[in-house]
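Predicted model and sequence follow; I will ask about them next.
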Amino acid sequence: ADHAMASARLKERTGAPNAIGEKVADIADLWRGFYNMPKAFDPARDFDRLFADGDSFKLGDLDVRVMLSTGHTMGSITYICGDAAFVHDTLMQPDSGTARADFPGGSTEELWNSLQAILALPGDTRLFIGHDYGADGRDEPEWEATVDKHRADNIHVKEGTAKEDYIATREERDATLSLPDRMLAVLQINLRGGRLPEAESDGAHYLKLPVDKF
């Protein structure tokens, strides 16, 4: 879970504010139910700013625009900066297609709509992805491709792909996937902005894991 704690550590060490999409409040509410922890998580406390779709902010001298990209989760976001867009877990590399949409709060149809919005960006926009698992036969990791490259070659959403075909392909694939290792642990830290739960009476921190819901 160390990567999930980066936000809190960076804020503590640098004093820089942290931010996330405003739909984190809905995600927190969803997972309170799954964990049976009705008082857990307070995004307004743990994040300095909650971004809405269309918001913008400065990163040094750079202007960044926020675009809600739901589907993989209900709060996924794309950040657009100049000719670059950081597309989170929406697209993979063209030879791998797109991200899954079967997590709680996810939606294959919403992911399709988000992908179409991303692919409507200028063709030379460089799309930086969140994960690359490597397609069959490719050994070297990749992390970016242009909108034009995805439109031409993405195995799930290239031009000419019908929405209903995409949904069928994505849902068939998702039905074969298991829950990612440690996801149920890491979420409890992510939803606290990278903070551990409050220490208990023995001074230690504990995570709660449902054993029969997933």
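In hand now; what should we look at?

From here on, just use CA atoms for contacts and neighbour counts.
Fine.

ranges for the strands of this structure?
19-21, 49-51, 56-59, 62-68, 77-81, 84-86, 126-128, 144-146 (DSSP state E).

want to throw the ones you listed into JSON lines with mean neighbour count?
Below are these laid out as JSON lines (neighbours: other C-alpha atoms under 10 Å):
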{"stretch": "strand 19-21", "mean neighbour count": "18"}
{"stretch": "strand 49-51", "mean neighbour count": "17"}
{"stretch": "strand 56-59", "mean neighbour count": "12"}
{"stretch": "strand 62-68", "mean neighbour count": "17"}
{"stretch": "strand 77-81", "mean neighbour count": "22"}
{"stretch": "strand 84-86", "mean neighbour count": "19"}
{"stretch": "strand 126-128", "mean neighbour count": "24"}
{"stretch": "strand 144-146", "mean neighbour count": "20"}
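
then this one, side by side with the first:
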Amino acid sequence: MTHTAPLTCTPASQEPTIHSAYEPQTGTWQYIVGDTATLRAIIIDPVLDYDAATHALSTHTADALLALVDANGYTVDRILETHVHADHLTAAAYLQSRLAELQGGNRPRICIGKRITNVQKVFGARYGVPVEEYEGAFDVLLEDGEEFAVGGLSVTVMPLPGHTPDHIGYMVGANVFCGDSLFHADLGSARCDFPGGSAAALYKSAQKLLRLPEHVKIWTGHDYVSKERATPVPCLTVRNHRARNKHFAQGVTQPEFVARREERDAMLAEPKLLHAALQVNIRAGRLPRPTALGLCLLHLPLKLEGAGW
């Protein structure tokens, strides 16, 4: 995992210090957002390492976040999810447990948008997850437009459905952590073909972001490097997106965007970590209840082709 330099915005009394941490295996940006005056902080979209070939879980990436918290003397009040991710496992439950130990029992709350309950029911039924393992898994279900404090900072919940129906963002000062709503300008936007996803809804969410003042920074949930751009970039300004975003610049209309997004989504393969990610993430990062032999098991749906089954 690599870290960008912390970004401190002004004025310090209203703007956070932002530490961005990139996880290259899944192309995920994670964030620690801190108030330097009070040393209170939040963590956004943390990653739990999972090797699909060996089914091994590890905490290297999450432990690097803990080291960054410790190096800055932060007390973490909340762990925030923008949505139920389908491409990586969340480290929220692991971090909550470790931070409670490190903070003398001060247990950060795991938070997500209120529409998570519908997503949990859909994927709980799909994978046979017992209701008691996901119901109440998140400590706080956030309302659209809700505001809460982190030290001297104010965080506002911004509904951003489209990529998934439960998707939200977090506005802190002149910064929005938009999850998978917008990617880097040369990538455009995220897919919308998951259950409850909607390209039309994502268009409206993107317009909401692009109507913000042009100096506001939009911090993305993912970036994918290429030969043309070898260094991942965590944020661009609203001005950058208005001028350069591959899917929204130059006055693209909703019908145009929907047609292009749906055509693109129809060609995409499912995320490599889809089944493991969804089953763990609807549990807020907690593992399935162990069997009598002490094994934590996930379900893998089979695709049956041909006749005779």
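Nice, thanks for sending it over. Since we're looking at a predicted model, the values are computed, not measured.

returning to that earlier point: take the strands of the first structure and write them to a markdown table, including distance to residue 197 of the first structure.
Below are the strands of the first structure laid out as a markdown table (distance: least, C-alpha to C-alpha, whole Å):
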| stretch | distance to residue 197 of the first structure |
| --- | --- |
| strand 19-21 | 19 |
| strand 49-51 | 21 |
| strand 56-59 | 29 |
| strand 62-68 | 28 |
| strand 77-81 | 25 |
| strand 84-86 | 29 |
| strand 126-128 | 32 |
| strand 144-146 | 35 |
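
Among those strands, single out whichever gets nearest to residue 32 of the first structure.
Of all the strands of the first structure, it is strand 19-21 that lies closest to residue 32 of the first structure, at 17.9 Å by C-alpha to C-alpha.

how about the closest one, which residues of the second structure does it hit?
With TM-score structural alignment applied, strand 19-21 of the first structure matches the range 111-113 in the second structure.

average distance between the matching stretch and the first structure?
By mean C-alpha distance after the TM-score superposition for the first structure, the fitted stretch 111-113 of the second structure averages 0.8 Å away from its aligned residues in the first structure.

can you give me how far that stretch is from the chain middle?
From the chain centre to the centre of stretch 111-113 of the second structure is a distance of 11 Å (C-alpha atoms, centre = their mean, to the nearest Å).

Could you do stretch 207-225 of the second structure as well?
Using C-alpha atoms, centre = their mean, the offset of stretch 207-225 of the second structure from its chain centre is 14 Å.

Same check on stretch 132-149 of the first structure?
Computed by C-alpha atoms, centre = their mean, the chain-centroid distance of stretch 132-149 of the first structure equals 18 Å.

Pull out the buried positions in that stretch.
132, 144, 145, 146, 147, 148, 149 (16 or more other C-alpha atoms under 10 Å).

and the third one, what pairs with it in the second structure?
It refers to residue 145 of the first structure. Aligned counterpart of residue 145 of the first structure in the second structure: residue 236 (TM-score structural alignment).

got the residue ranges for the helices in the first structure?
Per DSSP state H, the first structure carries helices over the ranges 6-14, 24-35, 43-46, 108-119, 147-153, 163-174, 183-190.

so how much does the fourth one differ from the second structure once superposed?
It refers to helix 108-119 of the first structure. Averaged out, helix 108-119 of the first structure is 0.8 Å away (mean C-alpha distance after the TM-score superposition for the first structure).
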